[in-house]
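Trainee: sequence plus predicted model, see below.
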Amino acid sequence: MRYLPLTDADRRAMLDSIGVDSIDALFSDVPEAVRLDGPLPGLPTHASELSVERQLTALARRNMVAGDVPFFLGCGAYRHHVPASVDHLIQRGEFLTAYTPYQPEIAQGTLQMLFEFQSQVARLFGCDVANASMYDGSSACWEAIVMARRVTRRNKALLSAGLHPHYVSVAQTMARFTGDDLHSAAPALSAETDLPTLLAAIDDQTSCVVVQYPDILGRIGDLSEIAARAHEKGALLVAVVTEPVALGAIRSPGEMGADIVVGEGQAIGVGLQFGGPYVGLFACKEKFVRQMPGRLCGETVDAEGKRGFVLTLSTREQHIRREKATSNICTNSGLCALAFSIHMTLLGEKGLRALAVANHAAAVAAADRLARGPGVELVNTSFFNEFTLRLSKEARPVVRSLADRSILAGVSLGRLYPGVDALANGLVVAVTETTTAEDVEALAQGLQEVLA
């Protein structure tokens, strides 16, 4: 039996109350060109479970599996080895079915896990405090910009040219509704970052400067000077980390003066998963904690002196008046945060540093080998496990040709920045501990053939 909770009269009353003529009017912000005006074409109205299973299996077999071919994709989503114990533990019933703890102090296991997660993120980022996670890196980046506006009471944000364009796009989409003034540009295909340009652009109206570390081309810059300049002008420095494994080898943004550090935690404990779900990381200085979005779990003792965990801070739209809330993000990525925390615990500090060293060493070897090929030039003078190549031909068709050879060569900058001719020949290559010398040689040989 169909579940129809509302009558036509109920719907009419609600539409009249909000002042629209029809339900379709609620979707006016969605362009007509992308709206469906009927059932999806080519799909049957019904099919048996067996038939659907066969069709979906056939479609899945058309995918090229990351672990089956030489794989060099990165730009915010990385293939790392995730120990089998991570998946085993997160599938325990008490974890897999966990949801928002509306009676939080009863859910001591959930709160303890989130407390440990927060502690790991804060230490990794070099910050005083971290929250219990966000949806993903891009939404965490936007929340940092909004938080900076609340702290400084300014609305001008400078976005580094090295910030991932998808993060920029998310921020621009949200700024349409808040009035934040965002300044951004495309990066230059060079070894130098745009930090000197940002330094000159900071003024008395700037709320924050947003930089990625390492940036979209894999370049690593010292954030200390830009942090000092931002603070001199009363602005905040927001650092974005899309590859947290890098912080096992390079200085944390918090150590260099960043006020808010956000990022994507997918690289630790979470698989590629076709782009999600992922886990957003968010940390800041303690003095800004009451402006931090999301929720914060804390440690305390009960009446008997026993260790316990509580929901210390949760300034969300569900809990207080909406206009006073710091964010409309109403939950956290609990299961992915758990995977992150388990993997981080298994690694420990020494393990994370060893993993970072292995990644960097593999990337250096790959960069040296690839740069020796004809028609290939290494752009970077500094990088962790991701670097940019300048090819003698446009990178997008090169990537497609190599995919036909079962080599996933990397991310073409023409794909990330369509229409920016100066970046068309750029190819971002990511190398992790899962990349073998044979994979690198296959890519080198493939580039030589395609660029000939």
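Mentor: Okay, I see it.
Trainee: rest of the way, CA atoms for contacts and neighbours
Mentor: Fine.
Trainee: where do the strands sit along the stretch 1-150 of the chain?
Mentor: For the stretch 1-150 of the chain, the strands defined by DSSP state E, counting those that start in this stretch cover 129-130.
Trainee: helices along that one, start to end?
Mentor: Using DSSP state H, counting those that start in this stretch, the helices assigned to the stretch 1-150 of the chain run over residues 8-18, 49-60, 84-90, 93-96, 108-125, 137-152.
Trainee: neighbours of the residue nearest to D204 when sequence neighbours are not counted, how many?
Mentor: Of all residues not flanking D204 in the chain, K233 sits nearest, at 5.5 Å (Cα to Cα, 6 or more residues apart in numbering). Per other Cα atoms under 10 Å, the neighbour tally for K233 reads 15.
Trainee: contacts only, for K233.
Mentor: By Cα atoms under 8 Å, 6 or more residues apart in numbering, the residues touching K233 are I202, D203, D204, T206.
Trainee: which among these gets closest to D21?
Mentor: Comparing the contacts of K233 against D21 with Cα to Cα places T206 closest, at 42.3 Å.
Trainee: please tell me how far that closest one sits from R229.
Mentor: With distances taken as Cα to Cα, to the nearest Å, T206 is found 11 Å from R229.
Trainee: another structure for you, compare them:
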Amino acid sequence: MENDMRYLPLTDSDRQAMLATIGAASIDDLFVDVPAEARLAGTIPNLPDHASEMAVERHMAALARKNLSAGEAPFFLGAGAYKHHVPASVDHLIQRGEFLTAYTPYQPEIAQGTLQVLFEFQTQVARLLGCDVANASMYDGSTACWEAIVMARRITKRGKALLSSGLHPHYVSVAQTMAKFTGDDLAYETPELDSKTDSQKLIAAIDKDTSCVVVQYPDILGRIEDLTALADAAHAAGALLVAVVTEPVALGAIKAPGAMGADIVVGEGQSIGVGLQFGGPYLGLFACKQKYVRQMPGRLCGETVDAAGKRGFVLTLSTREQHIRREKATSNICTNSGLCALAFSIHMTLLGEKGLRALASLNHAMAVEAADRLAALPGVTLMNDSFFNEFTLVLPKDARDVVRRLADRGVLGGVSLGRLFPTAPQIGNGLVVAVTETVTAEDIDIFAKALEEELA
């Protein structure tokens, strides 16, 4: 106990007083929702009690050298996180002290810069997603997707959501986890290796209890479909259409979901301004129709004028529990990934509409080149009828083994469907390949030759 005092400055009596106040008999009572097999008994195995700072640095550096960095190999990974070129000016600007250290803008009179950035960000997101209004960002795409589902429940007063089989399985998993606490009924099936989406099946399943239909665009297999019919069917039954975009660069080339009738459009903003970063932090995008704005989670920045008539920015709507009573809150989101939102906004500003369209065109052109080359290999089939910068190949064997062997050869050759859907062996031969502007013709050649040899 004496050694712990440096880090845990509480006495046993302090702990007992705290437990008595909250009505718990022991500290273990606070962890009853964590399965016993997931709890650690005692200290972490094989971890030394102490080490010098230099020794720790050497050890961590050795571990880091085991990684194969995205910039060190032909890179074809996607499935929700994409390698794009981020201009150096983005990183330079977000590290300015007034941005990097700025806290959440509770006091608008001293946070005008932060509020203006978020206001401009909202405008960019609303235009990109084809909606009337966007909020000042969310944690990431998966949690934004869940927030859209519970927002639809608040609007429709219904508790059943239909999740497309083309929705990213990690997004589905997040929604299923959260639904355990809300009681929402989530209808979902794993996808099939088919160029056609499940839109007709979704339309047939819509009933009077459906709060929303959730569809990804482009979906996890890279398929693209006009959402108009799905939106019309949902609206006819009093339900909402939620569209999820994990690759926002695609919207420089294809029609925005909001323009096809989607009521709520959410997504992952990582592709624009934010690096891969080992999986985070990322950036959640959230937009909707104007009539639903008061049910939107998070917060909204607005433009106004001060007492002297000068333009100023304020938090117009703050419907999260940091600002209002918990029982009145639309969500308990405690951050809006503000620095990532700033990076998104700076990159988008540098691109402009013309630049975004050019970037999207380059992505698609490189993807078509790669798809043609790879589909010509013996035993390989291109599943997609249409795609943006991501498509699915069907291999003659389990794609997981192929991906591992390609990685051993220094080629990061896509994401196997067996990894994404471990309980669906019937689609285990599927390989999702992403091709962005960072891929070169040489990368495609190396990938194709390596894949052909692995399949021989």
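Mentor: Right, received. Where do you want to start? Everything numeric in this text was worked out from a predicted model, so none of it was measured.
Trainee: tell me the residue in the second structure aligned with the residue nearest to D204 of the first structure.
Mentor: Aligned by TM-score structural alignment, K233 of the first structure pairs with A237 of the second structure.
Trainee: now swap in Q266 of the first structure and tell me
Mentor: Checking TM-score structural alignment: Q266 of the first structure goes with Q270.
Trainee: could you do R316 of the first structure as well?
Mentor: So R316 of the first structure corresponds to R320, using TM-score structural alignment.
Trainee: which of the contacts of K233 of the first structure fall in strands?
Mentor: T206 (DSSP state E).
Trainee: and the furthest pair within the contacts of K233 of the first structure?
Mentor: Across the contacts of K233 of the first structure (Cα to Cα), the longest gap, 7.2 Å, separates I202 and D204.
Trainee: out of those two, which sits in the busier spot?
Mentor: I202 (23 against 12).
Trainee: do you know how far the more buried one is from G179 of the first structure?
Mentor: Distance from I202 of the first structure to G179 of the first structure, by Cα to Cα: 19 Å.
Trainee: also M147 of the first structure?
Mentor: Using Cα to Cα, M147 of the first structure is found at 14 Å from G179 of the first structure.
Trainee: now P214 of the first structure
Mentor: Taken as Cα to Cα, the span from P214 of the first structure to G179 of the first structure is 29 Å.
Trainee: for the stretch 251-400 of the second structure, which segments are assigned as strands?
Mentor: Under DSSP E, counting those that start in this stretch, the stretch 251-400 of the second structure gives strands at 264-268, 284-288, 299-305, 311-318, 381-382, 390-394.
Trainee: and the longest one, what does it pack against?
Mentor: The one in question is strand 311-318 of the second structure. helix 112-129, strand 299-305 (3 or more Cα pairs under 8 Å, 6 or more residues apart in numbering; DSSP states H and E).
Trainee: Provide the aligned range in the first structure for the first one.
Mentor: Under TM-score structural alignment, helix 112-129 of the second structure corresponds to residues 108-125 of the first structure.
Trainee: and that stretch, which residues are buried?
Mentor: 110-122, 124-125 (16 or more other Cα atoms under 10 Å).
Trainee: and stretch 71-85 of the second structure, by the same measure?
Mentor: A73, P74, F75, F76, L77, G78, A79, G80, A81, Y82, K83, H84.
Trainee: stretch 426-442 of the first structure too?
Mentor: Those would be 426-435, 439-440, 442, for stretch 426-442 of the first structure by 16+ other Cα under 10 Å.
Trainee: make TSV out of those and add secondary structure.
Mentor: Formatted as TSV, these follow (DSSP: H, G, I helix; E, B strand; the rest coil):
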residue	secondary structure
G426	strand
L427	strand
V428	strand
V429	strand
A430	strand
V431	coil
T432	coil
E433	coil
T434	coil
T435	coil
D439	helix
V440	helix
A442	helix
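Trainee: so the match of R316 of the first structure sits against T335, correct?
Mentor: No - the pair R320 of the second structure / T335 is not scored as a contact, 10.1 Å apart, by Cα atoms under 8 Å.
Trainee: the corresponding residue of the first structure for A360 of the second structure: how many residues sit nearby?
Mentor: In the first structure, A360 of the second structure lines up with A356, judged by TM-score structural alignment. The number of residues packed around A356 of the first structure, counting by other Cα under 10 Å, is 23.
Trainee: doesn't E243 make contact with A356 of the first structure?
Mentor: No - using Cα under 8 Å, A356 of the first structure is not in contact with E243, being 10.4 Å away.
Trainee: what about D445 of the second structure, which helix or strand?
Mentor: Assessed by DSSP states H and E, D445 of the second structure sits inside helix 441-455.
Trainee: that helix vs the first structure, average offset?
Mentor: Compared with the first structure after fitting, helix 441-455 of the second structure has a mean deviation of 0.8 Å; criterion: mean Cα distance after the TM-score superposition for the first structure.
Trainee: so what touches that helix?
Mentor: 74-75, 370, 373-374, 377-379, 396-397, 402, 405-406, 409, 411, 413.
Trainee: hmm, try it at 7 Å
Mentor: P74, A370, R373, L374, L377, V402, L406, V411, G413 (Cα atoms under 7 Å, 6 or more residues apart in numbering).
Trainee: give the closest residue to whatever residue of the first structure lines up with the last one in space, chain neighbours not counted.
Mentor: Using TM-score structural alignment to pair residues, one finds that G413 of the second structure aligns to A409 in the first structure. The shortest distance from A409 of the first structure to any residue other than its chain neighbours is 5.2 Å, reached at F72 (Cα to Cα, 6+ apart).
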